Structures are given as structure tokens and as C-alpha cells.
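**Student:** Sequence plus the predicted model coming up.
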Amino acid sequence: MRIVLYVLTALMLLAPVSASAQDWIEYTNLEQRFSVNLPGEPTIEDTVITSQRGDMYPAKIFRASDGVSNYMVKVVDYTDAIVSDVRSSVSWEAWQYRMTARDAGGEVTFDGYAQIDRIEGHQLQITNADKSKTYVAIHVYNRRLYVLEATSPEGLPRPMLFQVSLSTLNEDGQRARFTIDADGQRISED
């Protein structure tokens, strides 16, 4: 009888997790050259961002929610930008997150280097004033800035399914693959 009780309890605890995980999709956007796991089809909004030097660039924001946590991918198109705007875009975006967190009474609890698919970037973890957590990953590939942001209420696990799912795509819509040479330089496997 105890075993039946344990099995039933385990099934009841796992059922919501399994059901919500099944709703996730791999969202692909060929125009912006990325794919990412999301808890459903995102809404898409066009916007403009300002670079560190004050120049304006077009961007798209993709938003999705699972009813508890919110997920966002921002893609900034730097194809017509000068090199210094492209190279400074990751640190500029990270700085803006730091200042926004500070001004809103939050605390940056991790601020450091990150990479995904051997594409260098930056990662931030923020505890917001309401104790929710925001996880941010920022990467540049092929003159596009990719910003992933997930915000979850206090007590929920990190949104790993989202965080590690970014894939950048080449001009053929295939996942961009790289190796790293002895000097740390990225070499395309395409």
C-alpha cells in the first residue's frame, strides 16, 4: 500500500511538469537567423534601439509566457552598423541591464562571460525587488545582437530549457557550427 501511495504521489507531482514541458516548441526565425525553445508561439514586435554612440538600429522582440514565467528574445540588426557599435553591443546591453536592475531596486547576482555554440557573450542573473529572478544571455553573431531574457517568480528553478536553447543559423538556415583554434579564435565549420 505504501508503494502505491509513493507512486501516486510521484505521478501527481510530475504531471504538471510533464504537461507544461510538452507545450514547449522549437521556434525558428529564418529572417533573424535563430532558433530557441519557447513555451508557445511568440508575439513579435518591431522596435528601435539606441547604440552606445547614439545611433539607432532596427530590432525585433519575440515574447512568450507559460503563464508563470516570461520569456523574451531581442534581435538587433547591426548589418549597417560601424564595427565599434557591433563590438560594443554586448557590453552596452549588459550595462543597461545593470542600471535598470539597480534603479528598480534589484541586485545583479551574476555578471560574467558566457558562450553558447562557441559564440562568446555575457550572462547576467538579477534578483528583482519583488524577489523574482531575471536571467539574461547576450550574444553577437553575424552582425546581429541576440538577447535572451527570462523572468520567473521567486522559488522556481532556472529556465534552463530556454537559456541553453539558442542556436544561430547560417544563411542557409542551418545551425552555425564552430571550432576554436589554439588562440581562442572561432572558425566556422560550414
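**Tutor:** Arrived safely, thanks for sending.
**Student:** make it CA atoms for all contacts and neighbour counts henceforth
**Tutor:** Noted.
**Student:** Enumerate every residue touching Val76.
**Tutor:** In this structure, Val76 makes contact with Ile49, Tyr57, Pro58, Ala59, Lys60, Arg144, Leu145, Tyr146, judged by Cα atoms under 8 Å, 6 or more residues apart in numbering.
**Student:** for comparison:
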Amino acid sequence: MSVPRPAHQATLSAGPTPGTVIGPAYWKQDERGAIVYATFKLLQRDAKVTGRSWEWQDMVEGHSIQLTNNADQSRAFAFVGMHEHRLYILEGTVPKGYPEPGLFQQFLGWVDKDGNGIRYQGIIYSNASHGLGVYPVPPRATRPATPPR
């Protein structure tokens, strides 16, 4: 799935040489809508929606979608979330009659820039609120990227 990045453009005619300015004039609104847009694209498939909800994975908000393909009856489970300005689309599909592919999503975790596992405490992280600086980022506990032995 490709998620378009709109180019906001204005043409200036100040003197003999026109110029074009391309910039992210509404980048915050674009970022806030990314989860909804990606979810919308998943829902446009030739499939029956069997589940759709607001969800969180490891304390980061997103959308959960479950689909049954109309042609071959395969099942798809997807999670669409955003963390620190990055959009994540996780999808698992299995043939008809196989166990639901939700387990892989339940092991999603987040790491900091140094590779250390993180988990927010008490408040679910929302990129629209916390990632864009509207509210402070919730406190988080750090944990090693690999469990101790």
C-alpha cells in the first residue's frame, strides 16, 4: 500500500522570475489523518469487514481491522498505528480454514533510537497528541531490547 505525501505548492510571480515553493503547510493534519487514510485503503479491498476497532499495541494507539477476502475466503488481520511520526501497517493473511493471523500483532513492541525496548505507563501514546507536541509524551519504562538470560 502506498500512502501519498501531498506536495503543497504555491507559485510566486515576484518580478521577472517566477518561483515555486513546495512545503508541508498542513503536515500536522496530514500526519493526524495517516492512520485513518491507511485504514480506509484497507477497507476498500474486495473483502468483508469482520472486525474494526480502535486499538493499541504495547500502549501505542491505532486501528485494528479484520477482513475476509470475497474471492478466496482468506482472512487478513491488520494493525495500523503511528509512533514518533512513523506510520506502521502490520498485516497477516492466512488461507481459508487456518487459525486467525492475529498473534503476530500481539508481539509488536517499540524501541528507542538506541534499540532499547520502551513501554508507556498509564496513558496510551497518541501520535496526534503526544507525537505532535500538543501534550507531553507519557512516562515510559525502558526495558532491554533482548530479555536477560
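**Tutor:** All right, it came through fine. Computed from a prediction, not measured in an experiment: that's the story for all the values here.
**Student:** about what we covered before: return a ChimeraX selection command for the buried portion of the contacts of Val76 of the first structure.
**Tutor:** To isolate the buried ones among the contacts of Val76 of the first structure in ChimeraX, judged by 16 or more other Cα atoms under 10 Å, type:
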select :57,59,60,144,145,146
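**Student:** Which of the contacts of Val76 of the first structure fall in helices?
**Tutor:** Per DSSP state H, helices hold no members of those.
**Student:** want to throw the contacts of Val76 of the first structure into JSON lines with distance to Val75 of the first structure?
**Tutor:** Output for the contacts of Val76 of the first structure, formatted as JSON lines (distance: Cα to Cα, whole Å):
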{"residue": "Ile49", "distance to Val75 of the first structure": "10"}
{"residue": "Tyr57", "distance to Val75 of the first structure": "10"}
{"residue": "Pro58", "distance to Val75 of the first structure": "9"}
{"residue": "Ala59", "distance to Val75 of the first structure": "5"}
{"residue": "Lys60", "distance to Val75 of the first structure": "5"}
{"residue": "Arg144", "distance to Val75 of the first structure": "6"}
{"residue": "Leu145", "distance to Val75 of the first structure": "5"}
{"residue": "Tyr146", "distance to Val75 of the first structure": "5"}
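**Student:** Restricted to strands, list the contacts of Val76 of the first structure.
**Tutor:** Per DSSP state E, strands hold the following members of the contacts of Val76 of the first structure: Ile49, Tyr57, Pro58, Ala59, Lys60, Arg144, Leu145, Tyr146.
**Student:** now, which of those residues sits nearest Ser152 of the first structure?
**Tutor:** Of all those, Ser152 of the first structure sits closest to Tyr146, with 20.0 Å by Cα to Cα.
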